[in-house]
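K.L.:
dropping the sequence and predicted coords here.
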Amino acid sequence: MSESVHTVTALPTERSGGCPFDPPAELLDARRHGSVSGFTHPGGKPGWMITGYEAVRSVLADPRFSSRRDLMNVVDFELPPAPPGEFLLMDDPQHSRYRKPLVGKFTVRRMRMLGERIERITADCLDAMAETGPPTDLVTAFAKPIPTIVICEILGVPYEDRASFQEQIDTFMGGEVGDEELMAAYTATQEYLAGLVTEKRARPTDDILSELTDSDLTDEELKGISLILLAAGFDTTANMLSLGTYALLRNPDQLAALRADPTLTDGAVEELLRYLSVAKTFHRTALEDVELDGRTIESGTTVLLSFNTANRDPDRFTDPHTLDLRRQSPGHLAFSHGIHQCLGQQLARVEMRVAFRALVDRFPGLRLAVPPEEVVLRPETADIFGVKSLPVTWDTK
C-alpha cells in the first residue's frame, strides 16, 4: 500500500468520546479520507476497510466478493469452511440451498400476521413492568424478553427452556467473557439445537423448524440454520429495542414527536436502524482483482465493511449524525444488501414498530433513572452494539 493511502491500523475498541451513538472517531476520520482505507486485520493480515455508503453497497452486491469463511484472509492460518446450514458464511449455490426454503416463511405477509401475537407479548412485558413498578432495567424487562419469546416460538423452543436458552445466547454473543466460557456456551447452544431438531422430527409442532424437517435438509444442516435464525432474530432486535430507547431518551425532542404522532412509528424504526447500525461490520474476500474507488483490491484480500460509517455517510444522508425521525432518506444498510440481505428484516421491523409504539404510549413519563453518562455500553468487541443495562423510571400516578 502506498503512503498516500489512509490506513486504519486496528479496529477501534471504544466509541467516540462525545455522543455514545457515534461510530469510533478513527472510523469517521477514515471515511473523511475516502471510502477505502488500508487496514490490518486483528490476526495481522493486511486488508482494506470500506467506510463509504456506495462502496459498501457495491461490495455487498458484487459476486466478485465472497462471504465464505474458509476464504477469509484475516489470520495466519486457514479457517475451516462454515458448518452445515450456517449460510451467512457461504456463497451460492450452497447459500441458496439453505436460504431458499426459508424465504417463504419470512414474507411480509406472514410476519404481519404475527403482529397480534407480538402485541400480546409486548403488552405482557409492559404489564409486568407496571406491576413491579419503577425503577427497572429495560434490557431485562422489555428489550430481551420480546425477541426471545418471538424467536423461541418461531423455532418451537419449549417455554420451560427459554430462560436458560437466553442465558446461553447472552454469554456467547455478549463479547464480555473469555474464550473458554464463550465456547462452552456456544457448544451448549448447539447441543440444545441438535436435540430440538431431533424432537421436531419425531413430534412436529406448529413452528418453522418443524416445517423445515419436512425438507431434504439434514439434522446438522437444520441445527446450523437454527443457530443463524437464533442469532439474527434475538441479539440484534434486543439491542435495537434497548439502544433505540436510550437514543430516544437522549433526544427528548424526537421522543416527544414520536409520542405525539403515531404515524411517525414506521419512519422512526428505519431512522433508528440507520442511526445506530447495531450490526457494525462484515467481511468479504475478493475472488479476483477489483477496482474500488480508485484502489485495487487484490484477489484473495479480505475487506472489512463498516456499516456504521456507511449509514452515517454525508454523501448519502444529510446531517447524518443527527437522529431525525422525519428523515426521508430510505436505503440504509442496517439489514445489509444483496443476496445476504437479512432474511428476518420484516420480523424485526414488526417487533420494533409494535414495541416502541407500545412503550411510549404506556409510559409517557419514561426517563432514565441514572445520569446518561452512567449507562454502560456493550464493549466494541461484541458483535452487536448495544447497552448492558438501561435503568429507567416513570411516574406512577
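P.N.:
Cool, got the structure. Numbering: from 1, shown residues only.
K.L.:
please count neighbours and contacts with C-alpha atoms only from this point.
P.N.:
Fine.
K.L.:
got a list of what Leu209 touches?
P.N.:
Ile154, Leu155, Gly156, Val197, Lys200, Leu222, Ser226 (Cα atoms under 8 Å, 6 or more residues apart in numbering).
K.L.:
okay, buried residues for the strand or helix carrying Ala184 please.
P.N.:
Taking DSSP states H and E as the criterion, Ala184 maps to helix 179-202. By neighbour count with 16 or more other Cα atoms under 10 Å, helix 179-202 contains the buried residues Leu182, Ala185, Tyr186, Thr189, Gln190, Leu193, Ala194, Leu196, Val197, Thr198, Lys200, Arg201.
K.L.:
closest to Leu243 out of those residues?
P.N.:
Leu182 (23.3 Å; Cα to Cα).
K.L.:
show me what counts as buried in the helix or strand harbouring Ala256.
P.N.:
Element membership for Ala256 (DSSP H and E) is helix 252-260. Of all the residues in helix 252-260, those buried under the rule 16+ other Cα under 10 Å are Gln254, Leu255, Leu258, Arg259.
K.L.:
ok and the lengthiest helix in the chain relative to helix 252-260, angle-wise?
P.N.:
The residue-count maximum for a helix in the chain (DSSP state H) belongs to helix 219-250. Relative orientation of helix 219-250 versus helix 252-260 (axes from the mean of the first three to the mean of the last three Cα atoms, to 10 degrees): 110 degrees.
K.L.:
okay, pairing it with this:
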Amino acid sequence: MTTTDVPWITADTTDLHELEEARDRSWIARSDRGYEVLRYGPGLSVLEHPGLLKGPSFLKRLDDLGIVDGEIRRRWNQVVTTTEGDQRKRMRVPLAKLLRPMQISKLRDTVRGIVHDVLDEIGDPAEVDLLQALAWKIPSRVYCHLVSAPVELAPTIARLSDSVLGPLLTNDRGRRQEFVDTFWEGLDFVREHIDARRSNLGDDFTSAMIRQQLAGDLTEEELHAEALAILQASIDNTVHQTAIAFGKLLEEPSRWQDVVGDPARIPAATEEAIRLRPRFNTIFRLAAEDVEIDGFPIEAGSWVYVSVRASQRDPEVFDAPGTWRLDRPAVRPMMFGAGPYNCLGQHLARLEINEAVLAVARRFPGLRLTEDWTTRETNAITEVTRLRVALV
C-alpha cells in the first residue's frame, strides 16, 4: 500500500461513522493534518515506535492555541510529557515508582474514605449534579492527599487544572488568556507549596520530588514544572472519565443493576466505558525520522494521529465492538498510550473511578438519570457537560 491508496478523511472529525467507514477500507487514512491510524494493532505500533515522538505534540497544542509567550513555552518544555530521551527517563522513572500499581493499591482505603466523605456532603438526593457533586471533587481531594496539601484547597486545585488543560486540549482560543493567567497562577501555587513543604518532608509526592531535587536529579525549575504537571494531569482527565463511566452505566438501567447486583463487575464496567467512550479520542505523534508501520512509509516531519475511538472498536480485536459487554478478554486501552509514553497515572485513575462507582452502588442502588447526560466532543477529547441524577 502507498500513500496514494489510502482513504481521505476530514481532519479533526468527530464523526464515528466516518472513522469506522474509513477503517473498514484501510488501517490508515490521510487528512489535511497528516496520517490517521484507525486500527488497534497498527495504533499500538505507532505509540510504541521510538521514532514517533510524543513530546512535540504538547508544543503543537501550544501552537494551535496561539501561545507564543517564550517563557511559558520554555517552562512547558521541562515537563516530563514534553521531554524525550535521557531527560525524559531521568524525570519519569521517579514518578513511575510513586505511581506503580503496588503503590497505588495502598491508597485504596484513603480513596474510599474520600469518596464517602464527598457523598456525605450531598444535600437533596432527589436532584444531584453528579458531575459537580462527585466527579469534580474526588480527584482534587486525592491530589491534596498525595501532595500533603490542605483539603480546603481542592476547589482551587480543580480550577487550576481545568483552566489549563481545558483550553489546551479543546484548542479553545476563547480561553487562551485564561490558560496564560492560570499557568502562572498554578506555577506560583506549586512553588509556594514546595517551599512550605521543604522544612517538613514526609512520604508524600511533594517530598519525594523535593528529595530528587536535593539529590541533583531535578533542577529547581524542573521541580516546579513537574509539580505543576502532576496537578494538571491528576484532575481534569479523571473527572471526565469518571463522569463518562457513570453516564454509560446509567444510560441503560440494566447496566447499573448489573454492577449493583455484582460489584465485582465494576472494574470490567470501567474498562468498557473507557473502550466505548474514552476521555481521549485521539493521541498523536511526530515522526522524527522516516519510519515504517506495517510496511507503510511515514516520512520524517509527518504528524501521525491514532484514533482511540476507532481503534478501541476495531472488529479485528473486539467482538461486536459497538456492544456493551463485561465479559471481554482483557485488552489494554489505547487511551492510556503505550511504550515509553504510557500514562503514569492510569492505575490511580482506575482506582478513583472504581471506588466512586462502588460507593454509589452500595449507598444508592436506585441511582438513575433524571435527563439525558450530555458531552462536548472534539477530535481530541470528550468532556461531560451535564450529568443530572436522582440518588433515590
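P.N.:
Arrived safely. The structure presented is a predicted model; accordingly, all values stated were derived computationally and were not measured.
K.L.:
got a TM-score for the two of them?
P.N.:
TM-score for the superposed chains, counting by TM-score structural alignment, normalised by the length of structure 2: 0.88, backed by 376 aligned residues with a Cα RMSD of 2.5 Å.
K.L.:
what's the angle from the helix or strand harbouring Asp170 of structure 1 to helix 219-250?
P.N.:
Counting by DSSP H and E, the element that carries Asp170 of structure 1 is helix 162-173. Interaxial angle, helix 162-173 of structure 1 versus helix 219-250 (the same axes, to 10 degrees): 80 degrees.
K.L.:
mind checking how far helix 162-173 of structure 1 is from the chain centre?
P.N.:
Taking Cα atoms, centre = their mean, to the nearest Å, the mean C-alpha location of helix 162-173 of structure 1 is offset from the chain mean by 16 Å.
K.L.:
what's it packed up against?
P.N.:
helix 145-155, helix 179-202, helix 219-250 (3 or more Cα pairs under 8 Å, 6 or more residues apart in numbering; DSSP states H and E).
K.L.:
let's have the ones you listed in CSV, adding distance to His332 of structure 1.
P.N.:
What follows is those, written out as CSV (distance: least, Cα to Cα, whole Å):
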stretch, distance to His332 of structure 1
helix 145-155, 22
helix 179-202, 31
helix 219-250, 15
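K.L.:
Lys100 of structure 1 is nearest to which of those helices?
P.N.:
Nearest to Lys100 of structure 1, of these and by Cα to Cα, is helix 219-250 at 11.7 Å.
K.L.:
average offset of that closest one relative to structure 2?
P.N.:
With mean Cα distance after the TM-score superposition for structure 1, helix 219-250 of structure 1 departs from structure 2 by a mean of 1.4 Å once superposed.
K.L.:
what's the closest of the buried residues of helix 252-260 of structure 1 to Leu138 of structure 1?
P.N.:
Leu255 (16.3 Å).
K.L.:
residue contacts, that closest one?
P.N.:
Leu248, Leu249.
K.L.:
distance of it from Gly331 of structure 1?
P.N.:
23 Å (Cα to Cα, to the nearest Å).
K.L.:
repeat that for Ser35 of structure 1.
P.N.:
18 Å.
K.L.:
more neighbours: the two, which one.
P.N.:
Set Ser35 of structure 1 next to Gly331 and count neighbours by other Cα atoms under 10 Å: Ser35 wins out with 24 against 15.
K.L.:
now which residue in structure 2 aligns to the more buried one?
P.N.:
Taking TM-score structural alignment for the superposition, Ser35 of structure 1 sits opposite Trp27 in structure 2.
K.L.:
for Asp289 of structure 1, what are its contacts?
P.N.:
Taking Cα under 8 Å, 6+ apart, one finds Thr296, Ile297, Glu298, Ser299 in contact with Asp289 of structure 1.
K.L.:
report how many residues lie close to the closest residue in space to the second one that isn't next to it in sequence.
P.N.:
Right, Ile297 of structure 1. In space, and not counting its chain neighbours, Ile297 of structure 1 is closest to Val290: 5.1 Å by Cα to Cα, 6 or more residues apart in numbering. Val290 of structure 1 has 17 neighbours, counted by other Cα under 10 Å.
K.L.:
kindly report the same for the one 4 residues further on.
P.N.:
Counted by other Cα under 10 Å, the residues lying close to Gly294 of structure 1 total 10.
K.L.:
about what we covered before: gap between the helix holding Ala256 of structure 1 and the chain center?
P.N.:
25 Å.
K.L.:
ok, Gln257 of structure 2 - contacts?
P.N.:
Counting by Cα under 8 Å, 6+ apart, Gln257 of structure 2 has contacts Pro365.
K.L.:
quick one: the residue sitting nearest the centre point of structure 2 and Glu383 of structure 2, what's the gap?
P.N.:
What sits nearest the mean C-alpha location of structure 2, by Cα atoms, centre = their mean, is Asn237, with 4.0 Å. Separation of Asn237 of structure 2 from Glu383 of structure 2 (Cα to Cα): 9 Å.
K.L.:
Ala196 of structure 2 now?
P.N.:
On the measure of Cα to Cα, Ala196 of structure 2 and Glu383 of structure 2 end up 34 Å apart.
K.L.:
among the helices and strands packed on helix 162-173 of structure 1, which comes closest to Leu71 of structure 1?
P.N.:
helix 219-250 (19.3 Å).
K.L.:
helix 145-155 and the closest one, what's the angle between them?
P.N.:
Using the same axes, to 10 degrees: helix 219-250 of structure 1 against helix 145-155 is 160 degrees.
K.L.:
only the buried residues of helix 219-250 of structure 1, if you could.
P.N.:
219-227, 229-230, 232-250.
K.L.:
quick one: list the elements packing against it.
P.N.:
helix 145-155, helix 162-173, helix 179-202, helix 208-212, helix 252-260, helix 265-276, helix 345-362.
K.L.:
go through the ones you listed and name the closest to Ser66 of structure 1.
P.N.:
Of all those, helix 345-362 sits nearest to Ser66 of structure 1, with 21.9 Å by Cα to Cα.
K.L.:
tell me the residues of structure 2 aligned with the closest one.
P.N.:
By TM-score structural alignment, helix 345-362 of structure 1 lines up with residues 346-363 in structure 2.
K.L.:
check the fit of the matching stretch onto structure 1 and give the mean distance.
P.N.:
So stretch 346-363 of structure 2 averages 1.4 Å relative to structure 1 (mean Cα distance after the TM-score superposition for structure 1).
K.L.:
quick one on the thing from earlier: which of the contacts of Asp289 of structure 1 ranks first by neighbour count?
P.N.:
Neighbour max across the contacts of Asp289 of structure 1 (other Cα under 10 Å) = Ile297, 21 neighbours.
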